[in-house]
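Enquirer: Here is my input, please return the structure:
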Amino acid sequence: MKIEDKREHEIRLVSEMIELYYRSHEGDPERLIEYAKKRILVCPFMEQKTFCSACQVHCYQKEMREEIRKVMRYSGPRLIFRHPLLVFKHGYISMKENWKKKKVKKRGNV
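Expert: Model (predicted):
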């Protein structure tokens, strides 16, 4: 998958999760969506990473990181009912990336 496609997918997924969260909670989703987009667009690890939470570098400011964690905790289980294909695609991409990493590690240890 191309990095641009991966970034686009990540932005769409995060935006959907944020919008879902703010339908049930007070606040402005646009602020967090814009912040997340900026972070995703400049992420130097996009090619290798699967999830931001698994990343070595936390590029979100502490306050925003806490806010996005709340969003993920709330929206993650609910998103599968709203956008099952988007969730499936995200899971597939993540598993595929993990398989690649395991193959590389195996080759390095042999």
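
Enquirer: Please count neighbours and contacts with C-alpha atoms only from this point.
Expert: OK.

Enquirer: excluding its backbone neighbours, what's nearest His58?
Expert: Cys52 (7.5 Å; CA to CA, 6 or more residues apart in numbering).

Enquirer: swap in Cys55?
Expert: Using CA to CA, 6+ apart, the closest residue to Cys55 is Lys49 (6.5 Å).

Enquirer: So the one you found versus Phe81, what's the distance?
Expert: 25 Å (CA to CA, to the nearest Å).

Enquirer: quick one: the helices in this protein?
Expert: Using DSSP state H, the helices of the chain run over residues 3-24, 29-41, 62-82, 84-109.

Enquirer: got the ones you listed as JSON lines, with mean neighbour count and distance to Gln56 columns?
Expert: JSON lines is the format used below for those (neighbours: other CA atoms under 10 Å; distance: least, CA to CA, whole Å):
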{"stretch": "helix 3-24", "mean neighbour count": "17", "distance to Gln56": "18"}
{"stretch": "helix 29-41", "mean neighbour count": "16", "distance to Gln56": "14"}
{"stretch": "helix 62-82", "mean neighbour count": "14", "distance to Gln56": "14"}
{"stretch": "helix 84-109", "mean neighbour count": "12", "distance to Gln56": "15"}
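
Enquirer: Please generate a structure for the following sequence too, so the two can be compared:
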Amino acid sequence: MGIRLDREKATVQRMIKLYCKRHHHTKGELCLGCQDLSDYAMNRLDHCKFGESKPTCSKCPVHCYKPLMRSKIKEVMRYSGPRMIYTHPIAAIRHLIDGGTKNR
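Expert: Below you'll find the model as predicted:
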């Protein structure tokens, strides 16, 4: 696993954790549904055909999530994305940079 995918994994996990904490009122751990989503997302990233040149999810030309999981992760991203700048500012800025640059 490379640096770019490691950052993507960390960002997704932070977003799911933020969503779960605010919507399911968890403290420190994910609820079962969010844990399943996190495991699924990590598995998808582990098997991403783009590897280190993976674009951010919103710009990815391949939708590798099953429709149900895709709708769940979109809900998480819609909620957590704008809030990341307040809770994890460095990760949010890095994610914006990753999304605006072409990886080689």
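
Enquirer: what TM-score comes out when they're superposed?
Expert: TM-score for the superposed chains, counting by TM-score structural alignment, normalised by the length of structure 2: 0.83, backed by 97 aligned residues with a CA RMSD of 1.7 Å.

Enquirer: gap between the alignment partner in structure 2 of the residue nearest to Cys55 of structure 1 and Cys31 of structure 2?
Expert: Residue pairing (TM-score structural alignment): Lys49 of structure 1 is matched to Lys54 of structure 2. Here Lys54 of structure 2 is placed at a distance of 28 Å from Cys31 of structure 2 (CA to CA).

Enquirer: Mind checking which of those two has more residues around it?
Expert: Neighbours per residue (other CA atoms under 10 Å) separate Lys54 of structure 2 from Cys31, with Lys54 holding more: 21 against 16.

Enquirer: Could you list which residues are in contact with the more buried one?
Expert: By CA atoms under 8 Å, 6 or more residues apart in numbering, the residues touching Lys54 of structure 2 are Arg4, Leu5, Cys48, Cys60, Asn103.

Enquirer: Just give me the match in structure 1 for the second one.
Expert: When you say that, I think you mean Leu5 of structure 2. That one, Leu5 of structure 2, aligns with Arg7 by TM-score structural alignment.

Enquirer: For that match, give me its contacts.
Expert: Ile40, Leu41, Met46.

Enquirer: can I assume the last one is in contact with Glu4?
Expert: In other words, Met46 of structure 1. No - the criterion here is CA atoms under 8 Å, and Met46 of structure 1 misses it with Glu4 at 9.2 Å.
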